[in-house]
Each structure stands twice: as structure tokens, then as C-alpha cells.
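Visitor: sequence unknown, structure follows:
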């Protein structure tokens, strides 16, 4: 009779606030927890710095997982067809695939950072040996609770939030808002240029795929950038006008509560 394999406990990090807070929250609660990070090679430098700070807090190395195929390798097999909301091959092949390869067929409990105030869907493995659990949801921890965990640990919110980015993941993530593309241009112009270089005729039919519904060349035009920033400021004013509807903890603590479910893939952003 074959021996039963021990159950592995794995927390997959994205470099975002929720998975980082969950790693802090679960420290010392589960023995032999494994922390992993799926590095696509296209992450923001801010994200990598944040992961290193978390390692220092945990006193434990975060394992970097990857596949032999890079983003550019996969892009060539796709004929230059960039990923999009309808073609999320980047998440499937560069995040979920290395996650499942790392676990293999061993029984595993996968800790997922979905908060109690969220109702999200996205890529979660459906392999029968992987059981997802949701400690924040089970323990009633919401956005304000996540922020408190990060502040108490001395990490704070991810550094990219300081310049207006709302998500972790690749610097050219197609789920970015227009204002986030503008901020990328302003704070990491070299990465904006790298993203823009991907918007070129593909070798199959010559079609140009863009990251968003307009080209980055259009977005970076000074008048268009000014328009996007103006629209963003107007939207902020409308949100301020609704402040009386915000939770008391947000008003007292100055927290920017997420007002609606975020688009995107859980394994990239949580």
C-alpha cells in the first residue's frame, strides 16, 4: 500500500496588497507554509521591491516560479497577438501553469487573498489535488482590515500605489485604466516605451494589436494625456461628492475604499 503524501500549504503572491497582507496574517498560523511568486519577467520594479520587503518581514524566502517560455516566447507562438480581456493567455501560461507545475500532483491547500467585502472571479486551479481556502473571507477581514495588517507590519501599501497604479502584475497589463498608462509614462517611461514596442503588425496577417482600445502612441500625445488626467480629476471629484456614503473607518482613516469589483485575474492581482 502506497504512503499518503503530506499536504502542502502554499500561498501564491502577486505583489499586491491582498496576498501580501494574507502572507503576513498567516505567518506563524500554519507550519511549513510555502510562499511563491510567479515572475513573468515583465513585473514592475516596484512589485519586486515589495516582495523583497515581505521576505524580510517573513524571515523566509519567497520562491520564484517561472516556465522555460518567456512572455516573448509565447507571444511568438501566438503570432504577435497580444493578450487581452478576451485572450488571457498570459495568465493561463505564465501564472497558472507554473503554479500547477510547482505543486504537481501532491495534495495542497492553496491560500487565496479574497477579502470579506469582495465577490471576485478569476483563474483558480481546478485540479482535484488543490484545495483553495479563503482566510480573509472566513474571518471577516475587509479592505480596511487589509490596510491595518500592512501598516502594523511596517510594509504599508505597495509602492506603485503612490504614483497611481491600482494593480500588481505585468507593467503592460491590459486591465490598466487609461490614467494608469499615463502614470506609467510619467514614472517609468522606459517601460512605457517597451510596452509601446509590442504594438506592431503581427507576422500572420499584419494586424496591429493594441493593449487598450487606442494605441499607446495616441495615449502619450500631450493633449491626450492632459485629457485623460482631466477626466480622472473629474471622476475623483464625483467620488469625493459621495464621501458621505463611505464607511466611518474610511472617513476617519482617510482610506480609499474600492467602490466596485476590480477587473482582472486573481492569481495576478490578489
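Guide: Perfect, thanks for sending it. None of the values given here were measured: they were computed from a predicted structure.
Visitor: From now on I want contacts and neighbour counts done on CA atoms only, so please keep to that.
Guide: Noted.
Visitor: and residue 143, how many neighbours?
Guide: 21 (other Cα atoms under 10 Å).
Visitor: Wait, it touches residue 257, no?
Guide: Yes: counting by Cα atoms under 8 Å, residue 143 touches residue 257, with 6.9 Å between them.
Visitor: From residue 71, how far out is the closest residue to residue 82 other than its chain neighbours?
Guide: With sequence-adjacent residues excluded and distances taken as Cα to Cα, 6 or more residues apart in numbering, residue 82 is closest to residue 209, at 6.0 Å. To residue 71, residue 209 is 15 Å away according to Cα to Cα, to the nearest Å.
Visitor: Got another one to weigh against that:
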């Protein structure tokens, strides 16, 4: 029997900050870092993971699902994943983790999995362990680390923020259905080939009778029309200005990242999956 410590990296800010935090505060722990690679991630995610590895001084193990997105899309009758049916998280994120950790548990090892749920996220819950030897630890919640503190950890370490935060609010697949409409518009700007791939998946799904489109209420073909894109950017800028006018400037943090979630709150793109985006 052995005592194992594992920490999943999503490519997002919170899990990266947790890896840095654990490296700084618990260097005595031999933590095994892993990333579940769907093959549909943003290129900026892979770049950030490389930068994080440099700080940790340790490789992040990539867990590649044995069956890819296209396989599972056929299994689910070509229906796109959605907030109501999150089969992508279940099959491409949770399943590979469970297959990876299963031999450890079978050997009688005690496994502690560290999850980056912050102290200001009372509504979130971690992965529900189904095995008595798999324990879930929430260091940020236990130590009062909130969203602002996460940013401070990233900046103080020199790792900084993932580049995609300049235009997107979370990590995950290029065509994640939790994206806000402004993020779809920005995906078209920053990675047009990924936007076209998402359109192809959507068209195929609709031809097979899928009731879901990637973006709620409209297809990507409708969303990318010039007049619609102009409206999306206009709505975003107006809402951003309203939020900025209400926001009290913090002199200790004069420069803050443009957080799309702060601007849209619960109105759009809410409910993202912890294991993908944290």
C-alpha cells in the first residue's frame, strides 16, 4: 500500500494556481499532475501547460481518452453534448481519470485528489468519490483562497495567466457549449479553423435530428452573420461599460483581467463543469 497524491490540471487559472500553491506550501508531497487531453483543446492551453511544467519542475501526465470525441458523438446518435447532457465531460474527462486511478486503488493505495474549488464558490462541489480509498481535498476552500487570491498566486509565481484569457473566460474544448456568444465570436476571430470545425459538427448533428446547437437559441451559421457579430460585440461592450461604472476600483489591484464571467454573471454560459474548466 502507498499514499498517492494527484492533482488534475484543466488548463485554467484555478487548477494552475492550486498546483503552484501546493508546490510552494507542501513541497514534501510527491504530487502527480495530470491533464485529460481530449485533443480538442485550444493551442494556448498546451502552451500554458508547458509553462506550468517549467515552474513545477515536473512533467504533467497527459491522459488521452482511448475513444475520442468522434467515437462518442456516434455513440450518442450524433447529438451534441449540452448543459442537459454533458456526455463529453463524462466520457472524455471523468472516464479517463477513473481508468487512470483504478490500478492505484486496486493495489490498495490511498489516493488524495486535490481539486481547485475556491473559498468563494460555496455552490460548487468536487468530484464525488465512489471508492473509500479515494479522498477529495479542497485546499483553496479550506484556506480561504478566493478568485482575487488565485490571480495573485499566478502573477507572483511568474507563470501568469493563460493567453486565452485575453478573449475567453475558461479553458476546455474549442467548441465548449458553455461559451458565451462573445466567446464564439472571438473564437471565429482567433481560431477560425476551430470555429469551422464546430460548425461542421453542428451541421452534422442537426442533420441527425439533434435538438441542440452549440450556442443556445441560434446556430453558429446564424451567429457568424456580419450583422449578428456586430450586435454581439456591441452588446458586450455596452454591458462591460455598465459593469465598469458600477465597480469600485481597488488601488491594490489597479490592473485587472477582463473577466467575461464578471460581465455576464449567471445570464449566459453559467454552470461550467469543474473538471474541464477549473
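Guide: Looks like it arrived, so ask away. Just so we're clear, the structure is a prediction, and the values are computed from it rather than from any experiment.
Visitor: After superposing, what score do the chains get?
Guide: Once the chains are laid over each other, their TM-score by TM-score structural alignment, normalised by the length of structure 1 reads 0.91; 263 aligned residues with a Cα RMSD of 2.0 Å.
Visitor: helix or strand for residue 149 of structure 2, which one?
Guide: Using DSSP states H and E, residue 149 of structure 2 maps to helix 147-157.
Visitor: right, and the helix or strand after that helix?
Guide: Moving toward the C-terminus from helix 147-157 of structure 2, the next helix or strand (DSSP H and E) is helix 181-190.
Visitor: And the next helix or strand past that following helix?
Guide: Sequence-wise, the next helix or strand downstream of helix 181-190 of structure 2 (DSSP H and E) is helix 192-207.
Visitor: how distant is that next one from the center of its chain?
Guide: 21 Å (Cα atoms, centre = their mean, to the nearest Å).
Visitor: Repeat that for stretch 86-102 of structure 1.
Guide: Distance, stretch centre to chain centre, for stretch 86-102 of structure 1: 13 Å (Cα atoms, centre = their mean).
Visitor: a helix runs through residue 132 of structure 1, doesn't it?
Guide: No: assigned with DSSP: H, G, I helix; E, B strand; the rest coil, residue 132 of structure 1 falls outside any helix and is strand.
Visitor: Okay, it and residue 34 of structure 1: tell me how far apart.
Guide: According to Cα to Cα, residue 132 of structure 1 stands 14 Å off from residue 34 of structure 1.
Visitor: Helices of structure 1, residue ranges please.
Guide: For structure 1, the helices defined by DSSP state H cover 17-26, 45-58, 71-77, 89-91, 97-103, 135-139, 143-152, 178-187, 189-197, 216-219, 222-241, 248-253, 266-269.
Visitor: mean distance, the fourth one to its aligned residues in structure 2?
Guide: By that I understand helix 89-91 of structure 1. Following the fit onto structure 2, the mean deviation recorded for helix 89-91 of structure 1 is 0.4 Å by mean Cα distance after the TM-score superposition for structure 1.
Visitor: what stretch of structure 2 does that helix fall on?
Guide: Alignment of helix 89-91 of structure 1 against structure 2: residues 87-89, by TM-score structural alignment.
Visitor: for the last one, same thing?
Guide: On structure 2, the counterpart of helix 266-269 of structure 1 by TM-score structural alignment is residues 274-277.
Visitor: And the second one, by the same measure?
Guide: With the alignment judged by TM-score structural alignment, the segment of structure 2 matched to helix 45-58 of structure 1 spans residues 43-56.
Visitor: List the buried residues for that stretch?
Guide: 45, 48-49, 52-53 (16 or more other Cα atoms under 10 Å).
Visitor: was I right about residue 11 of structure 2 contacting residue 49?
Guide: Yes: judged on Cα under 8 Å, residue 11 of structure 2 makes contact with residue 49 at a distance of 6.4 Å.
Visitor: What residue in structure 1 is paired with residue 116 of structure 2?
Guide: Match for residue 116 of structure 2 (TM-score structural alignment): residue 113.
Visitor: Same question for residue 9 of structure 2.
Guide: Using TM-score structural alignment as the criterion, residue 9 of structure 2 maps onto residue 13 of structure 1.
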